[in-house]
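Colleague: I need the structure of the sequence given here:
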Amino acid sequence: MKITVIGAGAIGGNLAAKLSTAGHDVQVADARGPEAIAADVLESGARAVALEESVQGRDVIILSIPFGVAGQLADLFASVPAETVVIDTSNYYPGILSGQIEAVDNGQIESVYTAEQLGRPVVKAWNAALAETQRTRGVPAGTPGRIAIPVAGDSDEARKVAMSLVDDTGFDPYDAGGLADSWRQQPMGPAYCTELTLDELPAALAAADPVKDRAVRDSMLERRAALPADPTLDDVVEMNRAAHR
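Modeller: As a prediction, the model looks like this:
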């Protein structure tokens, strides 16, 4: 597939590298310009391109940008064909990674907000796994204990495309239904960054509670302060799991 990843940070850079390794034609764009894209992101064959040239003639566009800024790309996406699959990987952390967004604070689902700002439908994927999990713990399909990643979107076809790409990055894709249900994979629900298998993930998504999950999200800094000075990936995953026991 012809794929563009917009955003070359920890998530976007990893996805660009993994998807190009899997044989896809991958372009990477960043608002800071092609020169800002790290060399290791391009080692597997992905190409750095200018943002304004990145969205035409692509099958899939992955947005790995800070939550709340998708509206800045609305003009860029205005001419992108409707059949192009757009995948959103972002998460809302008010006061930490994002400014306060009233609509989301009042209950609008994160990716529904992103879709409105962008002016087109999106699929939610890769948001519910830590960057280090995505970088180091992807394994071939069929491997026992393979970590699962939920994928939500209103188009069955777009959701299938995103699920196929999740598989290509080393994780079992789980069909999490329409975008209206994607709140179940937002921070900090039982399915969020807890490294569950395909057998475990459905129950975790079903157990999500918007009030409790928001309280867990808002206590993240306090909980992280209780971790060792240099926490391991396992420390962080256990912290997330413990919040829902």
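Colleague: Please make it C-alpha for all contacts and neighbour counts, starting now.
Modeller: Noted.
Colleague: and Ser79, how many residues sit next to it?
Modeller: 10 (other Cα atoms under 10 Å).
Colleague: Could you check how far it is from Asp213?
Modeller: 37 Å (Cα to Cα, to the nearest Å).
Colleague: now Ala36
Modeller: On the measure of Cα to Cα, Ala36 and Asp213 end up 35 Å apart.
Colleague: Which of these two has more residues huddled nearby?
Modeller: Using other Cα under 10 Å, the more surrounded residue of Ala36 and Asp213 is Asp213, with 21 against 13.
Colleague: In space, what's closest to Arg223 - neighbours in sequence excluded?
Modeller: Nearest residue to Arg223, sequence neighbours excluded (Cα to Cα, 6 or more residues apart in numbering): Met239, at 7.5 Å.
Colleague: Quick one: residues contacting the spatially most central residue of the chain.
Modeller: Closest to where the C-alpha atoms of the chain average out (Cα atoms, centre = their mean) is Thr89, at 2.3 Å. Taking Cα atoms under 8 Å, 6 or more residues apart in numbering, we find Thr89 in contact with 62-65, 124-127.
Colleague: Before we compare anything, build this one as well:
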Amino acid sequence: MRIGILGAGNIGKTLVQRLSAAGHDVKVANSRGPETISPDVLAKGGRAVKAEEAVVDVVITSTPFMSIPKMRPLLASLPDDVTIIDTSNYYPHRGDKIDEIDNGQAESAWVAEHIGRPIAKTWNTIITASFDANDKPAGTPGRIALPVSADRKRDLDVAMALVEESGFDAIDAGKLEESWRQHPGAPCYCTDLNRDELPAALAATDKSRLAKRREIMIAAMDERFGMSINGEVEPAVRIMRALFL
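Modeller: Below you'll find the model as predicted:
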């Protein structure tokens, strides 16, 4: 499969490596040009390209949330059968506040609306350190599970298959309008649940508490890791579980 990844930091970097190692033709682009992408990102066979060369059969956006609408000119005119997967999360303290999301619109629905395309949402509920270290072969007991939301079956199927190939169990989390169940502050957010635990966590999500829990999480992680949401895996996951489960 031809896969283009827009963004080479945190989750994007690991996705380039994992999906290249799985045998896919992976291209990666960032906002500063291919020459600025570190060689270690490409160690498993990925290729650094310009952004317009990375829009192929599957496009994964792994950039700051507020940057995604700027991609509309690049994404809106793609063929209908191209799957777009978003990995980002809305954190108001990192950029402009978005009234629609603050008033209850799911982040993924907002993204789809602003790029003019259906999307799938996944890889947003795991901290970078855990994503880097805790991938396991299919069938491994206790393998971490990640939720996948999408409106179109093709997008769901593609995203779930790639999640599995990246080393995690994929769980169908429903339509984009319900994807608030995987927002920051939700029970599944960075708590490293397995496939037996994740469905109940999704079902138990209280939408009215998400924003408050997100802000408490930011304060707790700041105190423990100095604003690095991607701190050491074990203490970070313990904090998330204590707050969200």
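Colleague: Need the TM-score from the superposition.
Modeller: Between these two chains, after superposing, the TM-score reads 0.95 (TM-score structural alignment, normalised by the length of structure 1); 242 aligned residues with a Cα RMSD of 1.4 Å.
Colleague: circling back to that earlier point, which secondary structure element is home to the residue nearest to Arg223 of structure 1?
Modeller: Using DSSP states H and E, Met239 of structure 1 falls within helix 233-242.
Colleague: Structure 2: which residue goes with Leu15 of structure 1?
Modeller: In structure 2, the residue paired with Leu15 of structure 1 is Leu15, using TM-score structural alignment.
Colleague: is it true that that match touches Ser166?
Modeller: Yes: Leu15 of structure 2 lies in contact with Ser166 (Cα atoms under 8 Å); the separation is 7.0 Å.
Colleague: thinking again about what came up before, the helix holding Met239 of structure 1: average distance to aligned residues in structure 2?
Modeller: Here the mean offset of helix 233-242 of structure 1 against structure 2 after fitting is 0.5 Å, by mean Cα distance after the TM-score superposition for structure 1.
Colleague: Show me which positions of that helix end up buried.
Modeller: By 16 or more other Cα atoms under 10 Å, the buried positions in helix 233-242 of structure 1 come out as 236-237, 239-241.
Colleague: Determine the three-state secondary structure at Ser149 of structure 2.
Modeller: Secondary structure, DSSP: H, G, I helix; E, B strand; the rest coil: Ser149 of structure 2 is strand.
Colleague: Now do the helix holding Met239 of structure 1: which elements does it pack against?
Modeller: Judged by 3 or more Cα pairs under 8 Å, 6 or more residues apart in numbering; DSSP states H and E, the packing partners of helix 233-242 of structure 1 are helix 220-225.
Colleague: Count the neighbours of Phe131 of structure 2 for me.
Modeller: Neighbourhood size, Phe131 of structure 2 [other Cα under 10 Å]: 23.
Colleague: Under the alignment, what does it map to in structure 1?
Modeller: In structure 1, the residue matched to Phe131 of structure 2 (TM-score structural alignment) is Gln134.
Colleague: For the helix or strand that contains its match, give me the average deviation versus structure 2.
Modeller: Here Gln134 of structure 1 sits within helix 131-136, counting by DSSP H and E. Compared with structure 2 after fitting, helix 131-136 of structure 1 deviates on average by 1.1 Å (mean Cα distance after the TM-score superposition for structure 1).
Colleague: quick one: that helix to chain centroid distance?
Modeller: 12 Å (Cα atoms, centre = their mean, to the nearest Å).
Colleague: just checking, what packs against that helix?
Modeller: Using 3+ Cα pairs under 8 Å, 6+ apart: helix 131-136 of structure 1 touches helix 10-21.
Colleague: Tell me how far Ser228 of structure 2 lies from Leu75 of structure 2.
Modeller: 31 Å.
Colleague: where exactly do the helices run in structure 1?
Modeller: Using DSSP state H, the helices of structure 1 run over 10-21, 39-42, 74-77, 102-105, 110-118, 131-136, 156-168, 201-206, 210-218, 220-225, 233-242.
Colleague: what's the average distance of the fifth one to structure 2?
Modeller: So that's helix 110-118 of structure 1. If you overlay the two and look at helix 110-118 of structure 1, the average distance to its match in structure 2 is 0.6 Å (mean Cα distance after the TM-score superposition for structure 1).
Colleague: Kindly report the same for the longest one.
Modeller: Superposed on structure 2, helix 156-168 of structure 1 shows a mean distance of 0.6 Å to its aligned residues (mean Cα distance after the TM-score superposition for structure 1).
Colleague: tell me which residues in that helix are buried?
Modeller: Of the residues in helix 156-168 of structure 1, 158-163, 165-168 count as buried by neighbour count, 16+ other Cα under 10 Å.
Colleague: what's the matching range in structure 1 for stretch 79-92 of structure 2?
Modeller: The aligned range for stretch 79-92 of structure 2 is 81-94, by TM-score structural alignment.
Colleague: Just the terminal-to-terminal distance for the matching stretch.
Modeller: 32 Å.
Colleague: again with stretch 74-81 of structure 2
Modeller: 15 Å.
Colleague: Return the set of buried residues in that stretch.
Modeller: For stretch 74-81 of structure 2, burial by neighbour count (16+ other Cα under 10 Å) applies to Leu75.
Colleague: quick one: Ala70 of structure 1 and Ala158 of structure 1, what's the gap?
Modeller: For Ala70 of structure 1, the distance to Ala158 of structure 1 (Cα to Cα) stands at 19 Å.
Colleague: Kindly report the same for Ile101 of structure 1.
Modeller: Counting by Cα to Cα - Ile101 of structure 1 and Ala158 of structure 1 are separated by 27 Å.
Colleague: related to what we said a few turns ago, same list (the helices of structure 1) but as a markdown table, adding distance to Met1 of structure 1.
Modeller: Below are these laid out as a markdown table (distance: least, Cα to Cα, whole Å):
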| stretch | distance to Met1 of structure 1 |
| --- | --- |
| helix 10-21 | 9 |
| helix 39-42 | 17 |
| helix 74-77 | 19 |
| helix 102-105 | 33 |
| helix 110-118 | 22 |
| helix 131-136 | 20 |
| helix 156-168 | 10 |
| helix 201-206 | 28 |
| helix 210-218 | 35 |
| helix 220-225 | 37 |
| helix 233-242 | 31 |
